[in-house]
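1. Structure for the following, please:
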Amino acid sequence: MESSKKRVAVGLSGGVDSALSAYLLKKQGYEVIGVTMATWDGSIKNMPHVEGREGCFGPGEDENIAQAKTVAERLGIPHYTVSVTEEYKRQVLDYFRAEYRAGRTPNPCVRCNQNIKFGALHSATRRMGVEFDYFATGHYARIEFKNPKEPFLYAALDDSKDQTYFLSRLTAEQLSTVIFPLGGMKKTDVKALAAEIGWVDFATKKESQDFLECGDYTVLFDESDNKPGDFVDMNGKVLGQHKGIIHYTIGQRKGLNIGGLPEPYFVVSIDVKKNQVVLGPRSVMSCVDVNAEELNLMVDEDSPLLQQPLTAHIRLGHKGVTAHITALDVAGGKISVHFDEPQFASAPGQILVLYAGQGIVASGIITK
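-> Next up is the predicted model:
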């Protein structure tokens, strides 16, 4: 993409990836400005500040903002701190709580990208009177617009750092003015470049480990959410007591504290109405079909790719499996897929992402 002195706003998080994105864009001739979103408002009184731990939301936010300002100063570019606290509270935190209370498993990072980083942050920045032609982040992903029948969001060159799963809910309109400067680079090369230009402090900085700085999502909930109930087996037999459904997710094995079972048991399902957590052996956790809603279709609905075998991912870190689309309701925003091989623990609330080669063709929120 030619710069032609176009103005690009770079989302500076205080980490090496966004810092090097700003550096590279300025070197390419863009007029670069830095923007850092502020989400922390102190409303979670019991969230501790964990020294040395990086997270997107928490009382250590001021440190990240200060580091983002350092990047801007080194590059000689303007920097703006943009408050999106209310939007973040409503679109990410409230969503996260509601999903767990409903017995589902949310992905807050996907939600944040969809509604905050590539949504509310843009709007809030422009309301401050700051205009820009493009928006860039340090995500590891690639964008190519060819024709409507082909994907436009592609996996990064560095497979180990690819972040397209997190970006799978973004639309063509949202991505039409986005630049990912690191999509064609290896993470090791990014760190090496940071050291080469004298930014060793960023090259050696720890990466963000979670969306919460403290790493304990239970601090987001009220004491009333810790309502004990029964662990039951597939036949309804009571196996023990749980400490509240917000502490469990489909496929979980650790932290159940149930003894005397013939084999390891996992969370099979969560019955909100009965306040029960259903447990069972691994053998009952497999599925070959998944339904999803809130479809985000990244190709035309008549694209031949949708008739071909695809690679399906049902959660972050899932290796992916060959799958076929068995039902597609674009108007209703629904999709169903069948896996060639049974998959473990598909959790409602998680994101189904379908790839054709390196490109994403569709995503949806798993319902069943």
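2. Going by C-alpha atoms from here, please, whenever you check contacts or count neighbours.
-> OK.
3. From the structure, what's the count of residues near the nearest residue to residue 80 once chain neighbours are set aside?
-> Nearest non-adjacent residue to residue 80, counting by C-alpha to C-alpha, 6 or more residues apart in numbering: residue 35, 4.8 Å away. Residues lying near residue 35 (other C-alpha atoms under 10 Å) number 25.
4. just the helices in the stretch 201-350 of the chain please.
-> Remark: no helices are assigned in the stretch 201-350 of the chain by DSSP state H, counting those that start in this stretch.
5. if we can go back for a sec, distance of the residue nearest to residue 80 relative to residue 143?
-> Separation of residue 35 from residue 143 (C-alpha to C-alpha, to the nearest Å) stands at 21 Å.
6. likewise residue 288?
-> Residue 288 is 31 Å from residue 143, by C-alpha to C-alpha.
7. Strands of the stretch 251-368 of the chain, residue ranges please.
-> All strands of the stretch 251-368 of the chain, identified by DSSP state E, counting those that start in this stretch, fall at 265-271, 276-281, 286-297, 310-313, 321-329, 334-344, 351-356, 359-366.
8. Which of these sits closest to residue 65?
-> Closest approach to residue 65 among the strands of the stretch 251-368 of the chain (C-alpha to C-alpha): strand 351-356, 30.0 Å.
9. To compare against the first, here's the next sequence to fold:
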Amino acid sequence: MPGKDVAVTFSDLQIPKPAAAARIVVAMSGGVDSSVAALLAAGTGAEVIGVTLQLYDHGEAAKRSGACCAGQDIFDAAQVCEKLGIAHYVLDYESRFREGVIERFADDYARGRTPVPCSLCNQGVKFTDLHAFARELDADALVTGHYVRRVVKDGKAELHKGRDPARDQSYFLYGTTDEQLDLLRFPIGELPKAEVRALAAEAGLIVAAKPDSQDICFVPDGDYARLVKRMRPETEAPGEIVDLAGRVVGTHRGIVHFTVGQRRGLEIGGSPEPLYVVRIEPDEKRLVVGPKQALAISEARVGSWNWLGEDQREVEVKVRSLSRPVRARLDDGTIRFHKPEFGVAPGQAAVVYEGERLLGGGWIEETGAAEAGAELAA
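-> Down below sits the predicted model:
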């Protein structure tokens, strides 16, 4: 068990009953983070049950490497549970994951949008369905291995960024509801990754040195285009590339190969300055390109909002998981950036913060270009 300086006590989990009478469900992907979350939960003295979601059919799972919730990962999660002496269940969510995440991912690409499947997964099978399963088991807490923190202030649970900014995963959890947060606990949210691995090694867990999953879990080789072409073959139809004035400047080999802000692969000659994808028009199979300044966005209309905090006016916003929060104003569901932003596209998640606290977020439906002459970011 971990040392006293990092051990999670039962009181840390803020469960209003004695440990001996409490039941904790741990979501286990087969990676080191969720395994250490289970280790810390088991150390509290409560009854702990590990649950792993099978997101691919058995044939596909056996072939996958580097993806979570696949064949090897299910085996690893089971081994960790055996080591910790806790029960382990595997739930078959393959069809729900395909419909709610993979199909939506392909649809977004076909519509010229920039999808964020990790947020979709957390809003669906990862939290919604696991939350329901934990309630069925009469659990007092649902523990996950996310690098975020649950902070209770004035009797209300808040979701805060992970203590380690390099590992913070709050961007992908903006869709968490108040009801879910009442049950959720994040015992590694205060820890850096190196310490998590050290705890796993100290406890003799087989996943201590296991590499993190890379890219999108259902595209472990990073070849998104191949998946989308197979599911939505219309996306590989060639089409025109036009400039902002509508003049044809080239051709492309399918919109599936491009997202807004992309420069690589355009292969346009004769331009005095680099050109980027400014807009994708899927019905016309057309790419609209322009200079970097044309990517400057002053506002974004956001839909499907989810709020964990108050609906405030002056906030900080992230439009990509690895970007720094920027100042903005909220106005009837529209985010108005204080300074023009780049790399903002329909389909992305816009996540709103007040310092360390996550207030909420939603999906970007439409963007508004910055006016000519506006102050542009470098």
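10. TM-score for this pair?
-> Once superposed, the chains reach a TM-score of 0.88 (TM-score structural alignment, normalised by the length of the first structure), with 345 aligned residues with a C-alpha RMSD of 2.2 Å.
11. would you list the strands of the stretch 251-368 of the first structure in TSV and tack on distance to residue 226 of the first structure and mean neighbour count?
-> Formatted as TSV, the strands of the stretch 251-368 of the first structure follow (distance: least, C-alpha to C-alpha, whole Å; neighbours: other C-alpha atoms under 10 Å):
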stretch	distance to residue 226 of the first structure	mean neighbour count
strand 265-271	15	21
strand 276-281	13	24
strand 286-297	29	19
strand 310-313	31	22
strand 321-329	36	17
strand 334-344	27	18
strand 351-356	26	26
strand 359-366	25	25
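12. Looking at the ones you listed, spot the one closest to residue 153 of the first structure.
-> Using C-alpha to C-alpha, these put strand 359-366 closest to residue 153 of the first structure, at 5.7 Å.
13. Which residues does that closest one contact?
-> 150-155, 168-169, 290-299, 305-306, 334-335, 346-355 (C-alpha atoms under 8 Å, 6 or more residues apart in numbering).
14. now that strand: which residue numbers in the second structure?
-> Using TM-score structural alignment, the residues of the second structure aligned to strand 359-366 of the first structure are 357-364.
15. once aligned to the first structure, how far is the matching stretch on average?
-> Between stretch 357-364 of the second structure and the aligned residues of the first structure, the post-superposition mean distance stands at 1.0 Å (mean C-alpha distance after the TM-score superposition for the first structure).
16. how far does that stretch sit from the chain's center?
-> Stretch 357-364 of the second structure sits 12 Å away from the centroid of its parent chain (C-alpha atoms, centre = their mean, to the nearest Å).
17. got it, and stretch 220-240 of the second structure?
-> In terms of C-alpha atoms, centre = their mean, the centre of stretch 220-240 of the second structure is set 22 Å apart from its chain centre.
18. tell me which residues of it are tucked away?
-> Buried positions in stretch 220-240 of the second structure, judged by neighbour count with 16 or more other C-alpha atoms under 10 Å: 220, 224, 225, 227, 228, 229, 232, 234, 235, 236, 239, 240.
19. which one of those sits closest to residue 62 of the second structure?
-> residue 220 (13.2 Å).
20. Skip the chain neighbours and tell me the closest residue to the equivalent of the closest one over in the first structure.
-> Alignment note (TM-score structural alignment): residue 220 of the second structure maps to residue 213 of the first structure. Closest residue to residue 213 of the first structure apart from its sequence neighbours, by C-alpha to C-alpha, 6+ apart: residue 55 at 3.8 Å.
21. can you pull the contacts of residue 55 of the first structure?
-> 208, 209, 210, 211, 212, 213, 214, 215.
22. Next up, the contacts around residue 56 of the first structure.
-> Counted by C-alpha under 8 Å, 6+ apart, residue 56 of the first structure has contacts 208, 210, 211, 212, 213.
23. do residue 82 of the first structure as well
-> So residue 82 of the first structure contacts 35, 36, 37, 38, 121, 124, 125 (C-alpha under 8 Å, 6+ apart).
24. how about 6 Å then?
-> 36, 37, 38 (C-alpha atoms under 6 Å, 6 or more residues apart in numbering).
25. Name the helix or strand for the equivalent of it over in the second structure, please.
-> Aligned by TM-score structural alignment, residue 82 of the first structure pairs with residue 91 of the second structure. Assigned by DSSP states H and E, residue 91 of the second structure belongs to strand 87-92.
26. Mind listing what's buried along that strand?
-> Within strand 87-92 of the second structure, the residues scored as buried using 16+ other C-alpha under 10 Å are 88, 89.
27. Tell me how far residue 201 of the first structure lies from residue 209 of the first structure.
-> 18 Å.
28. mind checking which of the strands of the stretch 251-368 of the first structure is nearest residue 241 of the first structure?
-> Nearest of the strands of the stretch 251-368 of the first structure (C-alpha to C-alpha): strand 276-281, 9.0 Å.
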